[in-house]
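1. below is the structure, and that's it, no one-letter string:
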């Protein structure tokens, strides 16, 4: 038998190298959407496919999701693979899928196509990502750097940016760490510059009286960034203001509109074709919607904008501004309500608000359970109201759904507030007694040799797993050098890499569990148990206060039969401590439900 030459053996060996399971990622920015720039979806895709064809003679199978559209590609370049680039012979590329984000900004990575691709990378479905250039990848310098330097290497994903001549493995293109960082920094600056220009354009539009939001107030429609009166809805707005000038409350106005079958603003928008509100046919008028209309200066022809601090670059809303900082332009569009009528309504609303505060401002009115007590049937907030009979003032709770306009109302009856307060205080006192007993037992247990031994064993077990993980991470990173030096073949390298990756994944899971258990033990048993601290702080309390309710109660539910379910805070700390005391045979003498 003839001997096989070393060259032939090497060639045969290279053909067995697994193909790169490649994802093609293309993104069209908001600015380019709808245009025919070289950054168009089809152009990006054709460039990547042409690069792969030049990289190797590869057949693109018909019917694949990455099949090009056949459109003529404009502004194409012929130098995707530069002269002198090292292209490994026999390298195979398997295109798994093309991931597309159409009309998505590059300033963050909150994009559906990108997120789906990263899920596939985590699942091992792909191990190579290919993009036209770094700007298609992302324009946020810091977050892009995290992907290139940490996330991709951790996932074992190769990253190739064709026009920037970047290959994370340095095979097709030489390593360009500094160039990559400066390019990303430039893209980051570009995004911030675009943000400034957009904000500047927005300011110019505001000064011209143009609306830059996405939805006009009820009673108007938006045409060319300006408010135009919607006559049908405007008639309803006029009725609302008229009823208010007659002394009707917002609640009563909403009830009349519902009785007459007048569509609520959400329902009306859906009937007019607004996709966002297409499923709002069941929404009725509520007093809040009426109040918003009565307070909105848009109905006298004024444009009010800039209520919130926000950033186009980060797409974050940064809190509401003070009212005197809002941007107001008077007389920018046709008015629905006469300015004198609007001012009259504001005076009525202010007078009613002051009278309500005067009625409710008596001693003891403060609702200590606000935001905590809800109806156990419909989960609506329980409201607290004042009642005066024969000069005697009392307060009671009732379900808020009975007050609002909704198609479903529960039958939870009202209950006098002091009865609830007494029941809650009784349960808190039981928890405090339990905490006092548990604290004493815990202090005794901390001094025992067994407690110290258990803690030491948990620390040592965590350290052993951490050291083993570090060893396998080192082995995984060192085998690449072994392959480059010829100690390992490509097949041996890939097999070892996969084996170490599985081991590392298992050890990471085990380490997380060990660290969580150690942290729990230190936090709940060795240090300051939050459940103990919270309840012991109120051991001398004689009455229920707002501070006590906020610190100790997470949620309360009241049912038709006056039954109350209380969920206390720090349940994890409580249950962990009780379980450890029970393991030592030192359980507390009573248990408290809730």
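-> Nice, I can see it. Being a predicted model, the structure only gives us computed values, none of them experimental.

2. going forward, measure contacts between C-alpha atoms and count neighbours the same way
-> Will do.

3. SS state for the closest residue to residue 167 other than its chain neighbours?
-> Counting by CA to CA, 6 or more residues apart in numbering, the nearest residue to residue 167 once its immediate chain neighbours are dropped is residue 160, at 4.6 Å. Using DSSP: H, G, I helix; E, B strand; the rest coil, the secondary structure recorded for residue 160 is strand.

4. what are the ranges of the strands in the stretch 301-450 of the chain?
-> Ranges of strands within the stretch 301-450 of the chain are 303-305, 308-311, 316-320, 327-329, 373-375, 382-389, 392-399, 415-416, based on DSSP state E, counting those that start in this stretch.

5. tell me how far residue 417 lies from residue 407.
-> From residue 417 across to residue 407, the span is 27 Å (CA to CA, to the nearest Å).

6. name the residue in those two with the higher neighbour count.
-> Neighbour totals were compared for residue 417 and residue 407, and residue 417 leads with 17 against 9 (other CA atoms under 10 Å).

7. buried ones in stretch 22-37, by neighbour count?
-> For stretch 22-37, the neighbour count (16 or more other CA atoms under 10 Å) marks 22, 23, 24, 25, 26, 27, 28, 29, 32, 33 as buried.

8. secondary structure added to these, as a markdown table?
-> Formatted as a markdown table, these follow (three-state DSSP):
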| residue | secondary structure |
| --- | --- |
| 22 | strand |
| 23 | strand |
| 24 | strand |
| 25 | strand |
| 26 | strand |
| 27 | strand |
| 28 | strand |
| 29 | coil |
| 32 | coil |
| 33 | coil |
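
9. I'd assumed residue 173 was in a helix, is it?
-> No: using three-state DSSP, the secondary structure at residue 173 is coil, not a helix.

10. that one: neighbour count?
-> Residue 173: 21 surrounding residues under other CA under 10 Å.

11. isn't it right next to residue 164, touching?
-> No: distance between residue 173 and residue 164: 9.5 Å, which falls outside the contact criterion (CA atoms under 8 Å).

12. and the longest helix anywhere in the chain, what does it pack onto?
-> Taking DSSP state H as the assignment, the helix of the chain that covers the most residues is helix 449-484. Contacts of helix 449-484 with other secondary structure elements, assessed using 3 or more CA pairs under 8 Å, 6 or more residues apart in numbering; DSSP states H and E, are made with helix 490-520.

13. any idea of the angle the helix it packs on forms with helix 449-484?
-> 160 degrees (axes from the mean of the first three to the mean of the last three CA atoms, to 10 degrees).

14. pasting the second one now:
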């Protein structure tokens, strides 16, 4: 599926000048779902779309032609998010104007997340002037009747989302049964172990060489050694970090290999692994996907699934507990989990100007500081140390915003109106989704009422009626939960709008008393860079970079 730029160029040159030629991207996806049908294979999807292109171009009355630019695919990737290599490569080519048309077999191949899929189809792609064609759904975003197809498209995307959640729930239930039976269900074994099937169950077995490193980390930390010292010693000893160990399959760096030092988070991850004392501890986290949210929720210890003495221990329980006591004592810098809301307003926009990495944060004497984490590296990634406090950045950015607003002549009422419009657009988008769900809910109710009458008149079997009843109930639960989440989001947006309006008024009146929160910082600032000479460079979204 390599790019064939020369063939593509020749093909475009041959096209008739009387109709527009779209530079087409074929996108195909195959998930890890065991229920995926064979007809959904990557090859089958691509062949179907190619046949569509050929048939379309052969029409004498065609209004446009399709010139295949490249084929993009993702194998073993879920459709519940868009973090896929093939998809990201396609979007990169779209941004570079190499592609202006996307063809998929059906909506589910593009994505199964209702919100994100709808955002691409209704907002992002139309804004970028990208034609979107779903073959089996007979949908063309540039067709004269595309607006009439919009409700059908949204319903299908909602059904795809519900299907993905249903599959997720079934897989989760199967995983819970395996966990309760004492079987390891992780995708990779913890560092220090390997996973093999023993007596019909996936079990953790010790990898002696890596297990010694685990013992070393626990013993040194429990004895009072600082994490940074442990990292330094492992680097001096030539011990591969976990990701490189998974690549090279041995602990110590050998000739021709690149040695990277361990990260602070990797050491902490090892220290927090309950499995090292022989108990199989699983379900410490749970995906938020069923709730229509990203990421994982940290579960209470009472919800963990624990199988005592499920495998051979690497360390004693006493050593593990000793390390935990020290971790909980908070003698070292706290991690992201402990940060309060808006305590690090610039965390997502602040970068080192020398190495380009996002700045790390620490707390000292009640104040928050940003520093370049790469300054702690000993390998080729090492950068010079630089540090600046949250308070200082607040002061500098606040003053520069005031100056920029004065120079640009922006009026208070205009800024407030801009902010209100942005928030209102988000709220309207959510309200439209609620309306679409209500329309579909009415259709489902009518469908069920009709089925009931057929069942009552004995024109529908009890089995078929009960299946429709279960489907109706599942749909109602999904809609109720989704509606509740969306209404809560509207309330949050309205609250944030009021807070931002108050801040903008204060800022533009030059009172200088308000703190910039994280959401406003990200809305106004693209990036902030800090250099070795302590110079800050601010790139505002509404204006070019400014050196301070």
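-> Cool, got the structure. Just so it is clear, the structure is predicted and the values come from calculations on it, not from any experiment.

15. how distant is the longest helix of the first structure from the center of its chain?
-> Between the centre of helix 449-484 of the first structure and the centre of its chain there are 34 Å (CA atoms, centre = their mean, to the nearest Å).

16. tell me the buried residues in that helix?
-> Taking 16+ other CA under 10 Å as the criterion, helix 449-484 of the first structure shows 458, 459, 462, 465, 466, 468, 469, 472, 476, 479, 480, 483 as buried.

17. and stretch 277-289 of the second structure, by the same measure?
-> Buried residues in stretch 277-289 of the second structure, counting neighbours by 16+ other CA under 10 Å, are found at 277, 278, 279, 280, 281, 282, 283, 284, 289.

18. which residues are contacting it?
-> The contact list for stretch 277-289 of the second structure, computed with CA atoms under 8 Å, 6 or more residues apart in numbering, reads 165, 179, 182, 184, 274-275, 294-301, 303-317, 320.

19. and the strands in the stretch 51-200 of the second structure, which stretches?
-> Secondary structure of the stretch 51-200 of the second structure by DSSP E, counting those that start in this stretch: the strands cover 65-75, 101-104, 131-134, 139-140, 193-198.

20. please identify the most buried of those.
-> With neighbours defined as mean count of other CA atoms under 10 Å, the strands of the stretch 51-200 of the second structure peak in mean count at strand 101-104, which reaches a mean of 23.

21. in the superposed pair, what's the mean gap between that one and the first structure?
-> After superposition onto the first structure, the average distance of strand 101-104 of the second structure to its aligned residues comes to 3.7 Å, using mean CA distance after the TM-score superposition for the first structure.

22. which strands and helices lie in contact with that strand?
-> strand 21-30, helix 42-58, strand 131-134.

23. ok, the buried residues of stretch 22-37 of the first structure vs residue 356 of the first structure, which is closest?
-> residue 29 (52.1 Å; CA to CA).

24. spatially nearest residue to the aligned residue in the second structure for the closest one (excluding sequence neighbours)?
-> Taking TM-score structural alignment for the superposition, residue 29 of the first structure sits opposite residue 30 in the second structure. Distances taken as CA to CA, 6+ apart place residue 75 nearest to residue 30 of the second structure, at 4.8 Å, with adjacent residues excluded.

25. quick one, what contacts that neighbour?
-> Applying CA under 8 Å, 6+ apart, one finds that residue 75 of the second structure lies in contact with 29, 30, 31, 32, 42.

26. residue 524 of the first structure belongs to a helix, doesn't it?
-> Yes: inclusion of residue 524 of the first structure in a helix is indicated when three-state DSSP is applied.

27. what is the burial count for it?
-> One way to gauge burial is a neighbour count; for residue 524 of the first structure, by other CA under 10 Å, it gives 22.

28. picking that back up, could I get the helices and strands packed on strand 101-104 of the second structure in JSON lines, plus columns for distance to residue 466 of the second structure?
-> Formatted as JSON lines, those follow (distance: least, CA to CA, whole Å):
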{"stretch": "strand 21-30", "distance to residue 466 of the second structure": "32"}
{"stretch": "helix 42-58", "distance to residue 466 of the second structure": "34"}
{"stretch": "strand 131-134", "distance to residue 466 of the second structure": "33"}
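
29. distance of residue 137 of the second structure from residue 73 of the second structure?
-> The gap separating residue 137 of the second structure from residue 73 of the second structure is 19 Å, by CA to CA.

30. ugh, wrong one, residue 293 of the second structure
-> For residue 293 of the second structure, the distance to residue 73 of the second structure under the criterion CA to CA works out to 25 Å.

31. in contact with the closest residue to residue 98 of the second structure other than its chain neighbours, which residues?
-> Excluding its sequence neighbours, the residue lying closest to residue 98 of the second structure (CA to CA, 6+ apart) is residue 23, at 7.0 Å. Shown in contact with residue 23 of the second structure (CA under 8 Å, 6+ apart): 66, 67, 68, 69, 98, 99, 100, 101.

32. which members of those are the farthest-apart pair?
-> Across the contacts of residue 23 of the second structure, no pair lies farther apart than 66 and 98, at 13.4 Å, counting by CA to CA.

33. tell me the residue in the second structure aligned with residue 162 of the first structure.
-> Residue 162 of the first structure maps onto residue 135 in the second structure, with residues paired by TM-score structural alignment.

34. residue 369 of the first structure contacts residue 546, correct?
-> Yes: applying CA under 8 Å as the test, residue 369 of the first structure and residue 546 come out as touching, 7.0 Å apart.

35. between the two, point out the one with more neighbours.
-> A side-by-side neighbour count of residue 369 of the first structure and residue 546, using other CA under 10 Å, places residue 369 first with 23 against 12.

36. mind checking how far the more buried one is from residue 417 of the first structure?
-> As judged by CA to CA, residue 369 of the first structure and residue 417 of the first structure stand 10 Å apart.

37. likewise for residue 17 of the first structure?
-> If you go by CA to CA, the gap between residue 17 of the first structure and residue 417 of the first structure works out to 75 Å.
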